[in-house]
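Visitor: Below are the sequence and a predicted model; questions follow.
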Amino acid sequence: MGIAKMTNKLSLLLQKPNVFHNLSVAQLVEKILQRNEGKLTATGAVAVTTGKYTGRSPKDKYIVEEAATQAKIDWGTTNQPISEEVFENLYNKVLDYLMKKDEIFVFKGFAGADPKYRLPIQVINEFAWHNLFAHQLFIRPTAEELKTHEAEFTVICAPNFKADPAVDGTRSETFIIISFERRVVLIGGTEYAGEMKKSIFTVMNYLLPEQGILSMHCSANVGKEGDVALFFGLSGTGKTTLSADPNRRLIGDDEHGWSNRGIFNIEGGCYAKCINLSREKEPQIFDAIGFGAVLENVVIDEQTRLPNYDDATLTENTRAAYPIQAINNIVDPSIAGHPSTIIFLTADAFGVLPPISKLTREQAMYHFLSGYTSKLAGTERGVTSPQATFSTCFGAPFLPLPAVRYAEMLGRKIAEHNVRVFLVNTGWTGGEYGVGSRMKLAYTRAMVQAAVEGELDNVETVKDPIFGLEIPIHIPGVPDEVLQPQNTWADKQAYAQKAKELAAKFRENFQKFKHIAPEIEALGGPIA
């Protein structure tokens, strides 16, 4: 089936009388309740469950091998190739399946807050709640914009359509397939809504660099003087907590582009983890979960309909989706100038990285490519040793192009805009996990505040003997001894051994990067 025939078939589907286009939040909530897809909670949010899959399925995500894109994609275990034939057969089957549905829901909107670079998209859903999710997560068009909206990328999501691996050429019943030539994302076999969000992020991570724009997996905020800060970090490093600053306005919490005009949010909403959520710990997120928000896999009290955010019965990966406008302290539209500060967040369970250090341009590129944090082994089996984890550019699962391309763009922008860059360790101090303690949030906040406000630009520093990082010797609100990791360890020999062990892991991980300027590794990595 050629592109023209595929387009015609999609047009026929969208012209059916039972297809609902851009319903309002209230209309979608009504549909969700009528169709028994979810329950209304005491806060006005809709609570839904996603069944078998409560997270992304990275092993079932594919990119179609096509002539126009084949040479550009960084093929491998992350970007798995799939043939055009397999894609077209599944596309045909999914559309035939949706043709028979009583109701179909369509959202038309945008990815990218900057009008010059935004991507017009449409999301076609089997479930009303998925369409509400799309409405809240992507950028909603005005009535005038909707009149002239022409989608340039289409997401088709049919969770109840399950592939037959033996016939359809997939690994399992689940598939997330991106065709850049046909400009379609095809999703089936999973109800987890995050697949839609991250598929469009993957698309933007392909399209934006082609326009000279760096796409980034980070949060961003702006101060009263217009100074922009970016926060990169993997799960558990404090990215959301530290970017939600009452003295700074939020630009976005997860995905951004950096053009020659400045920073812009790719999304129109937030998809926040809400396990153990409380108003005391995260007031902005807690209060944002009102009417029209979507709660994924959060256990609800049947009588009171109050969410129990502490209940992980269904999954630890409970989520809340809501429009960014549900947060009071935001930039709207989500556009700002060039960053003055970049913060790389890591939760080092080895307890050897400094709580904050200043990075050169080469070190920034090195640590961006490394994307280091650590996850803890299964303590239920008595194993307490931390495991180093590296996620390239702090977003490896969503990068279709070679990682070096993103890193080189970052390096150029750091130099062009004279951006200060810091590595902040929110992990352990005084020893590794099980011996030391987690860095106090109050100390981390004080360090981040000093960094973004320029207070560390000219302070005295000392060079870490193993990692080569420049460590400030004094920061207001932080004990001096905390700033030097070796000073917090009772056993200095044990510190040196553990630090060298982590440095070796950095070097080993960095060997996978090809065609990177040699000075990045020489000047950016550990020195001992």
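Guide: Okay, I see it.

Visitor: going forward, measure contacts between C-alpha atoms and count neighbours the same way
Guide: OK.

Visitor: neighbours around Thr41, how many?
Guide: 21 (other C-alpha atoms under 10 Å).

Visitor: And the closest residue to Gly477 other than its chain neighbours, how close does it get to Thr488?
Guide: Nearest residue to Gly477 in three dimensions, chain neighbours excluded: Ala446, at 6.1 Å (C-alpha to C-alpha, 6 or more residues apart in numbering). Going from Ala446 to Thr488 by C-alpha to C-alpha, to the nearest Å gives 18 Å.

Visitor: cool, and Ile275?
Guide: As judged by C-alpha to C-alpha, Ile275 and Thr488 stand 31 Å apart.

Visitor: swap in Ile516?
Guide: 36 Å.

Visitor: returning to what we had before: more neighbours: which of Ala446 and Thr488?
Guide: The neighbour count for Ala446 versus Thr488, taken as other C-alpha under 10 Å, is higher for Thr488 (18 against 14).

Visitor: wait, what's in contact with that one?
Guide: Thr488 makes contacts with 429-431, 481-482, as judged by C-alpha atoms under 8 Å, 6 or more residues apart in numbering.

Visitor: before we go on, here's another structure to hold up against the first:
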Amino acid sequence: MNAVEQSKMIKELLSHDNLQNNLSAPQLVEKILGREEGTLSASGAIRATTGKYTGRSPKDKFIVRDETTRDVIDWGIVNQEIDEASFDNLYKKVVDYLKDRNELYRFQGYAGADTNYRLPIEVFNEYAWHNLFSRQLFIEPTKEELKTHQSGFTVVSAPTYKADPEIDGTNSETFILVSFKQRIVLIGGTEYAGEIKKSIFSVMNFLLPQRDILSMHCSANVGQEGDVALFFGLSGTGKTTLSADPYRRLIGDDEHGWSTNGVFNIEGGCYAKCINLSQEKEPQIYDAIRFGSVLENVILHEESRQPDYDDTSLTENTRAAYTLNNIDNIVSPSVAGHPNTIIFLTADASGTLPPISRLTKEQAMYHFLSGYTSKLAGTERGVTDPQATFSACFGSPFLPLKPATYAEMLGEKIDLYNTSVFLVNTGWTGGSYGIGKRMKLSYTRAMVHSALEGELNSAETTSDDIFGLEIPMHVPGVPDEVLIPKQTWDDKGAYEKEAQTLAMKFHENFKQFTHVSDAIRNAGPLYRG
């Protein structure tokens, strides 16, 4: 498809008889209720369900292989290729399909809070609730900015259009296709709204490094003294929860860029997991879910319409999408200085990694490239129990380029800005999944607080004899015995076996990184098998 044909396709969407442009949250809520797409909850948020797809569909995501991407994309299982003709044909089908819908919704906004590096985007939605979701998650332009807004990337979302794999070249009825040449994201066959958010994140992970900006799957906040902290980790590890700190201002909860000016949020909202959410444990998130917000797959009590955050009958991956403006102590605009502290988060289902450890630069690079965690139930289709997984840079599903590209940039910045790095395990203690218990959030908060205050930079440590990690001997508010994983296990032999098994998995995974230095390679677990 050439530029003229692409422009024609966009014009066909813009000429839709009932195109709803940049509706306000109240207008969208009226549309959603009138079209029976969702239910109004007691908190004022819209509740919508997503059918059989309650998580991302990574096996259905493709990047168009063309002269723009051929030599730079890290092709493979994560970044599957699809040819230009297949994309063009499916794009035309989806546009024709949307033209026949009763209404079409369009949102114009930005990705990137730093005006020097932001990407103008537009999102076309078949569903009004998806459009409200987009409005909550991306950055809304001012009236003046909207007058001159020219999209740099377009998302076209048609959840009820299903592909034919034999004809369309997809793996299933679901498809998430990205064309960097056409600057189009095409989504269909899934009602899970997270695909909209994550597709733009993947786009930014391609574009920002070209401008010498590190794009990161992390949350970020800033302390009263202006100290900045980053929290890396996959879904379910605690990024959103731990960055929502009443004593620190939130920059953002999931996606950021790190330029020569400092850190900036890519988004304008938060997409928080809300399984077992309570006002007592997570007041910022709980109170942020109000009118204009979107609750995804959350069960409501039939009469009161009160959300039941403990009910997992639809999925454990229940979500809440809300604008940053629903949080009181935020940084506005969402930009800050260079990070003082980096926290790598992992939810270790083996129960053998220390709850907190201080990393050397080489260890930081090793664990960043490894990106170990346990994939938790609900974040992807088919995942019902925690599974050990390694996701490079704590965000492999969203990285179009080789992991080394992002890792090298991070290493340079750690050196340049003298950033402290810690590995924090929010997973299991006292045994593996099914035997031990999840680490208490109060303990994790105490450890993170000590790290951010600089109390652990020179604290007395002991070295773990399998993972080679330096573990603080004392952390205020945390029992000493909790800090040493082996001491929390009743069966010490079982601990040794489980820890060595995990160490072997680290080594097997790291074999893919053939060009790293010996210093980084040797910064991993000491066990050699």
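Guide: Yep, that arrived. Keep in mind that this is a model prediction, so the values were computed, not measured.

Visitor: Need the TM-score between these chains.
Guide: The TM-score (TM-score structural alignment, normalised by the length of the first structure) is 0.95; 523 aligned residues with a C-alpha RMSD of 2.0 Å.

Visitor: Can you flag the buried ones in the contacts of Thr488 of the first structure?
Guide: Taking 16 or more other C-alpha atoms under 10 Å as the criterion, what is buried in those is 429-431, 482.

Visitor: Please narrow those residues to those residing in strands.
Guide: Judged by DSSP state E, strands contain the following of those: Thr429.

Visitor: Report the two of the buried ones among the contacts of Thr488 of the first structure separated the most.
Guide: Largest separation among these by C-alpha to C-alpha: Gly431 and Val482, giving 11.9 Å.

Visitor: Rebuild the contacts of Thr488 of the first structure as CSV, extending it with distance to Thr142 of the first structure.
Guide: Output for the contacts of Thr488 of the first structure, formatted as CSV (distance: C-alpha to C-alpha, whole Å):
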residue, distance to Thr142 of the first structure
Thr429, 50
Gly430, 53
Gly431, 54
Glu481, 54
Val482, 51
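
Visitor: Can you name the two of the residues you listed that sit furthest apart?
Guide: Taking C-alpha to C-alpha, the two most distant members of these are Gly431 and Glu481; they sit 13.7 Å apart.

Visitor: For the stretch 201-350 of the second structure, which segments count as helices?
Guide: Remark: helices assigned in the stretch 201-350 of the second structure by DSSP state H, counting those that start in this stretch are 239-243, 283-288.

Visitor: One more: the stretch 351-500 of the first structure?
Guide: All helices of the stretch 351-500 of the first structure, identified by DSSP H, counting those that start in this stretch, fall at 361-370, 403-417, 441-452, 480-483, 485-488, 492-510.

Visitor: quick one, which of those is nearest to Phe138 of the first structure?
Guide: helix 403-417 (23.4 Å).

Visitor: Contacts for that closest one next, please.
Guide: So helix 403-417 of the first structure is in contact with 209, 214-215, 338-340, 361-362, 364-365, 368-369, 392-393, 419-420, 513-516, going by C-alpha under 8 Å, 6+ apart.

Visitor: Need the buried ones from the residues you listed selected in ChimeraX.
Guide: Provided next is the ChimeraX selection string for whichever of these are buried by 16+ other C-alpha under 10 Å:
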select :209,214,215,338,339,340,361,362,364,365,368,369,392,393,419,420
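
Visitor: can you pull the contacts of the most centrally placed residue in the second structure?
Guide: Closest residue to the average C-alpha location of the second structure: Asp254 at 5.0 Å, with C-alpha atoms, centre = their mean. Shown in contact with Asp254 of the second structure (C-alpha under 8 Å, 6+ apart): 217-220, 239-240, 270-271.

Visitor: Let me know the distance separating it from Thr240 of the second structure.
Guide: Asp254 of the second structure sits 7 Å away from Thr240 of the second structure, going by C-alpha to C-alpha.

Visitor: mind putting the helices of the stretch 201-350 of the second structure in JSON lines, distance to Glu144 of the second structure included?
Guide: Below are the helices of the stretch 201-350 of the second structure laid out as JSON lines (distance: least, C-alpha to C-alpha, whole Å):
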{"stretch": "helix 239-243", "distance to Glu144 of the second structure": "32"}
{"stretch": "helix 283-288", "distance to Glu144 of the second structure": "27"}
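
Visitor: Please identify the most buried of the ones you listed.
Guide: helix 239-243 (a mean of 24; mean count of other C-alpha atoms under 10 Å).

Visitor: wait, what's in contact with the nearest residue to Asn317 of the second structure once chain neighbours are set aside?
Guide: Of all residues not flanking Asn317 of the second structure in the chain, Gly378 sits nearest, at 4.5 Å (C-alpha to C-alpha, 6+ apart). Taking C-alpha under 8 Å, 6+ apart, we find Gly378 of the second structure in contact with 54-55, 315-317, 384.

Visitor: who wins for neighbours among those residues?
Guide: Thr54 (26 neighbours).

Visitor: check which helix or strand covers that one.
Guide: Using DSSP states H and E, Thr54 of the second structure sits within no helix or strand.

Visitor: Give me the distance between it and Thr318 of the second structure.
Guide: Distance from Thr54 of the second structure to Thr318 of the second structure, by C-alpha to C-alpha: 8 Å.

Visitor: Overlap of the contact sets of the two?
Guide: Common neighbours of Thr54 of the second structure and Thr318, using C-alpha under 8 Å, 6+ apart, are Asn297.

Visitor: is it true that Thr41 of the first structure touches Arg305?
Guide: Yes. Thr41 of the first structure lies in contact with Arg305 (C-alpha atoms under 8 Å); the separation is 4.8 Å.

Visitor: Under the alignment, what does Thr115 of the second structure map to in the first structure?
Guide: Matched across to the first structure, Thr115 of the second structure falls on Pro115, judged by TM-score structural alignment.

Visitor: Neighbours of its match, how many?
Guide: 12.

Visitor: State whether it is indeed within a strand.
Guide: No. Applying DSSP: H, G, I helix; E, B strand; the rest coil, one finds Pro115 of the first structure to be coil, outside a strand.

Visitor: residue contacts, it?
Guide: For Pro115 of the first structure, no contacting residues are found, by C-alpha under 8 Å, 6+ apart.

Visitor: Can you tell me how far it is from Val228 of the first structure?
Guide: Per C-alpha to C-alpha, Pro115 of the first structure is found 20 Å from Val228 of the first structure.
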